[in-house]
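Colleague: structure of the sequence below:
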Amino acid sequence: MNVEGSAFGPVFSEFDGSQPQGEARLVPGRDSFLDICRAGARLAGAQFCVALLCAALLSCLPGSAAAGVDDKPARDLFGAVTTPTTGAARPLGFFAKGCLAGAVALPLDGDDWQVMRLSRNRNWGTPVLVKTIEHIARDAHRAGWPGLLIGDMSQPRGGPMKTGHASHQIGLDVDIWLTPMPSHTLSRGEREEMSAVNVVTQDRLDVDRSIWTPAHLALVKAAASQPETTRVFVNAAIKKALCRTAGSDRAWMTRVRPYWGHDDHIHVRLACPSGASSCEDQDAPPSGDGCDEKDLAYWFQPSVLHPTPSPPRPPLTLSALPDACRAVLMEH
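Modeller: Take a look at the predicted model:
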């Protein structure tokens, strides 16, 4: 078996890079599969051998069989997995082209939040995302928002989703509804059937002032003010309303970015965690509060407000994702 040229390669590279100083390095082609497996088990547990064996077996498949897996839409593969991998959390790749190892679940209910759409099984993320959601819920509640209704985070192993998102793939994105949490604990049925409230007027030019309140502003500010947050995507009409009413403390406004949709929820994105070497970050947002008339005017052009629909992009395949995502997908 050619270890370096197979699916086994990324697994070995990650293991080799974390080997304790002073321990002999294992070399593909010189050391046996069993030697490598034993060493991996000492460091990461028996699951390492399972993932390693799956990767090795897949690399030995005839080319047509392996290509069949590589060419399959990744959204179908990751969407079918219902549990996370073991081990430490690792966001792998880019927000819209990656996967997630070691995901943790946000509890379905907290003092200041409730998770919606439980049937989707998308309340997974990195530990830093879970902690940040808790902090947003706490800070927003103190500022007058009753509590968070949590939409999609990531799937148990991240990756592309069958519906709804291009991003949310590496455990660093969360949708938070612009609907206040009710005072009672929602039933599973209510969480499936209840709809988020659109806060933008029908002409898309401003927020609906019969719905939008100072508490909505407090929610967006709480999300954008977290040190881990890099962006909060909102509808351009919401950005315009924030520019009008944000007050003198506007440092957080640079992270609030207008984008299509996002009229009934905000999309919070965190930066790659410190030490997450396989996570690909975005450049920091432009400086300033983003409220220049010229900046906002772009979003209210008729061609931007009502863009011509584009043909759907071909779905990402497994081969298009970082190599390490194959091992993440196959762990049992």
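Colleague: alpha carbons only for contacts and neighbour counts from here, please
Modeller: Fine.
Colleague: which residues touch the residue nearest to residue 156 when sequence neighbours are not counted?
Modeller: The spatially closest residue to residue 156, leaving aside those adjacent along the chain, is residue 84, at 4.6 Å (C-alpha to C-alpha, 6 or more residues apart in numbering). Residue 84 makes contacts with 101, 102, 103, 104, 156, 157, as judged by C-alpha atoms under 8 Å, 6 or more residues apart in numbering.
Colleague: mind checking which helix or strand residue 55 is in?
Modeller: Using DSSP states H and E, the secondary-structure element containing residue 55 is helix 46-59.
Colleague: list the buried ones in that helix?
Modeller: 47, 48, 49, 50, 51, 52, 53, 54, 55, 56, 58, 59 (16 or more other C-alpha atoms under 10 Å).
Colleague: show me where the protein has its helices.
Modeller: Using DSSP state H, the helices of the chain run over 8-17, 33-44, 46-59, 63-70, 74-79, 127-142, 188-193, 214-224, 236-245, 293-297, 302-305, 324-330.
Colleague: quick one: contacts for the nearest residue to residue 143 once chain neighbours are set aside?
Modeller: Spatially, and ignoring its direct neighbours in sequence, residue 143 is nearest to residue 218 (6.0 Å; C-alpha to C-alpha, 6+ apart). Contact analysis of residue 218 by C-alpha under 8 Å, 6+ apart lists 140, 143, 144, 145.
Colleague: of the residues you listed, buried ones?
Modeller: Buried among the contacts of residue 218 (16+ other C-alpha under 10 Å): 140, 143, 145.
Colleague: now do the contacts for the last one.
Modeller: For residue 145, the set of contacting residues under the criterion of C-alpha under 8 Å, 6+ apart consists of 180, 215, 216, 218, 219.
Colleague: and for comparison, fold this next one:
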Amino acid sequence: MIRAALIALSIALLPALAPAPAEAQQKANRLFGSHPEGSRQRPESIGFYSKGCAAGLVELPETGPTWQAMRLSRNRNWGHPDTIEFIQRLSSGVRKFGWPGLYIGDISQPRGGPMVSGHASHQVGLDIDIWMDKPRSLRLTRNQRENLSATSVRASSQKTVNGNWTPAHAAVLELAARDPAVDRIFVTPPVKIYLCERAKRRDKKWLQKIRPLYGHHYHFHVRLKCPKGSRECVTQQPTVNELSNGGDGCDETLQWWVTDYLNPPKVKAAPKKAPAPKKRHPRDFTMADLPRSCVGVLNSD
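Modeller: Prediction:
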């Protein structure tokens, strides 16, 4: 009878011992967003840019000789050491184009991972948002950095750049694209079109890194390659379109943005299909969705 009672008790406890469904588990963005500092681990980017985390991230100083970190209340000025070095390198280099430096937007949270608001990417310490503005001052107060608005370089027609755009903007983007640490740079499509129309025919390879993406008219988004030593970092693979036409992507941009996106061709209505399953946003991720090593990053001192 005792054995039967124990079996019955075990069966009754099974539901309590079973893992909670994903929707009932605590969201990964809440866990990562709660850490004010990086982990005391060897620097490593783990996983993919929109599905990962990062160990041993370094905080970009709020103010440097050629940069200022913006929106400090977000605490997203953390990056892999290679990322911090890139920011210092690029912000110093833009001075030859008449810019005193750069305004730096979001990089990553102290331990990377999904964010409570905003980006789907910026999770592994290798993404950097850089404002399109030539800095007015590199001595902004904390309050000014919270309230100053970035400037759009896209015209209202969405087909061309506007009067805020200057040749110096093009020079800054080319300098960034030519850096060997850079994998790609996301910009508003009119910027890509501008660069394609004016690039030298014999030297357009750097344009392959400039990728058009809706939005990105207030800032450009630099994505670095996986650093050496980050064995779990997942490299982003190029698409077929990115490799065509010599790899500069200029013809595809003109076709996609001006014709297909802004003025889509009329086509016959296709038969209605069952709606595709809604893709989960990183804000819905739990720890089970991320690489296993992220648990160690989250729990490290």
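Colleague: any idea what the TM-score is?
Modeller: Once superposed, chain against chain, the TM-score is 0.82 (TM-score structural alignment, normalised by the length of the second structure); 266 aligned residues with a C-alpha RMSD of 2.3 Å.
Colleague: give the aligned equivalent of the residue nearest to residue 156 of the first structure in the second structure.
Modeller: Under the alignment (TM-score structural alignment), residue 84 of the first structure pairs with residue 38 in the second structure.
Colleague: residue in the second structure paired with residue 15 of the first structure?
Modeller: Checking TM-score structural alignment: residue 15 of the first structure goes with nothing.
Colleague: what is the neighbour count of the nearest residue to residue 15 of the first structure once chain neighbours are set aside?
Modeller: What sits nearest to residue 15 of the first structure in space, not counting adjacent residues and going by C-alpha to C-alpha, 6+ apart, is residue 40, at 7.0 Å. The tally of other residues near residue 40 of the first structure (other C-alpha atoms under 10 Å) stands at 20.
Colleague: and residue 40 of the first structure, how far is that from residue 34 of the first structure?
Modeller: 10 Å (C-alpha to C-alpha, to the nearest Å).
Colleague: and the two most separated of the contacts of residue 145 of the first structure?
Modeller: Put simply, by C-alpha to C-alpha the two of the contacts of residue 145 of the first structure set farthest apart are 180 and 218, 11.8 Å from each other.
Colleague: can you tell me which of the contacts of residue 84 of the first structure are in strands?
Modeller: Within the contacts of residue 84 of the first structure, residues falling in strands by DSSP state E are 101, 104.
Colleague: of the contacts of residue 84 of the first structure, buried ones?
Modeller: Burial by neighbour count, judged by 16+ other C-alpha under 10 Å, picks out 101, 102, 103, 104, 156, 157 from those.
Colleague: would you agree the first one is in contact with residue 93?
Modeller: What it means is residue 101 of the first structure. No. Under the criterion of C-alpha atoms under 8 Å, residue 101 of the first structure makes no contact with residue 93, lying 11.1 Å away.
Colleague: how close does residue 259 of the second structure get to residue 40 of the second structure?
Modeller: Applying C-alpha to C-alpha, the value for residue 259 of the second structure to residue 40 of the second structure is 50 Å.
Colleague: pick out the residue nearest the middle of the first structure.
Modeller: Nearest residue to the geometric centre of the first structure (C-alpha atoms, centre = their mean): residue 168, 3.0 Å.
Colleague: out of everything not next to it in sequence, what's closest to the corresponding residue of the second structure for that residue?
Modeller: Using TM-score structural alignment, the equivalent of residue 168 of the first structure in the second structure is residue 122. Nearest non-adjacent residue to residue 122 of the second structure, counting by C-alpha to C-alpha, 6+ apart: residue 108, 5.3 Å away.
Colleague: aligned against the first structure, show me the partner of the one you found.
Modeller: Mapped onto the first structure by TM-score structural alignment, residue 108 of the second structure lines up with residue 154.
Colleague: any idea how far residue 171 of the first structure is from that match?
Modeller: 5 Å.
Colleague: wait, what's in contact with the closest residue to residue 109 of the second structure other than its chain neighbours?
Modeller: Computed as C-alpha to C-alpha, 6+ apart, the closest residue to residue 109 of the second structure that is not its neighbour in sequence is residue 76, at 4.5 Å. By C-alpha under 8 Å, 6+ apart, the residues touching residue 76 of the second structure are 106, 107, 108, 109, 110.
Colleague: please list which of the residues you listed are preserved in the first structure.
Modeller: By both residues aligned by TM-score structural alignment, their matches' C-alpha atoms under 8 Å, the contacts of residue 76 of the second structure still in contact after alignment to the first structure are 106, 107, 108, 109, 110.
Colleague: right, and the residue nearest to residue 122 of the second structure touches residue 119 too?
Modeller: No. Taking C-alpha under 8 Å as the definition, residue 108 of the second structure is not a contact partner of residue 119, at 9.7 Å.
Colleague: the two: who's more crowded?
Modeller: Set side by side, residue 108 of the second structure and residue 119 show more neighbours around residue 108, with 32 against 15, by other C-alpha under 10 Å.
Colleague: still on that earlier bit, which among the contacts of residue 218 of the first structure gets closest to residue 274 of the first structure?
Modeller: residue 140 (25.5 Å).
Colleague: do you know how far the closest one is from residue 134 of the first structure?
Modeller: 10 Å.
Colleague: which neighbours do those two have in common?
Modeller: Contact criterion C-alpha under 8 Å, 6+ apart; residues shared by residue 140 of the first structure and residue 134: none found.
Colleague: am I right that residue 254 of the first structure is in contact with residue 289?
Modeller: Yes. Assessed by C-alpha under 8 Å, residue 254 of the first structure is found in contact with residue 289 at 4.5 Å.
Colleague: run a quick neighbour tally on residue 15 of the second structure.
Modeller: 10.
Colleague: repeat that for the one 5 residues further on.
Modeller: Burial measure for residue 20 of the second structure: 11 neighbouring residues, criterion other C-alpha under 10 Å.
Colleague: among the helices of the first structure, which is nearest residue 281 of the first structure?
Modeller: Short answer: helix 127-142, nearest of the helices of the first structure by C-alpha to C-alpha, at 14.9 Å.
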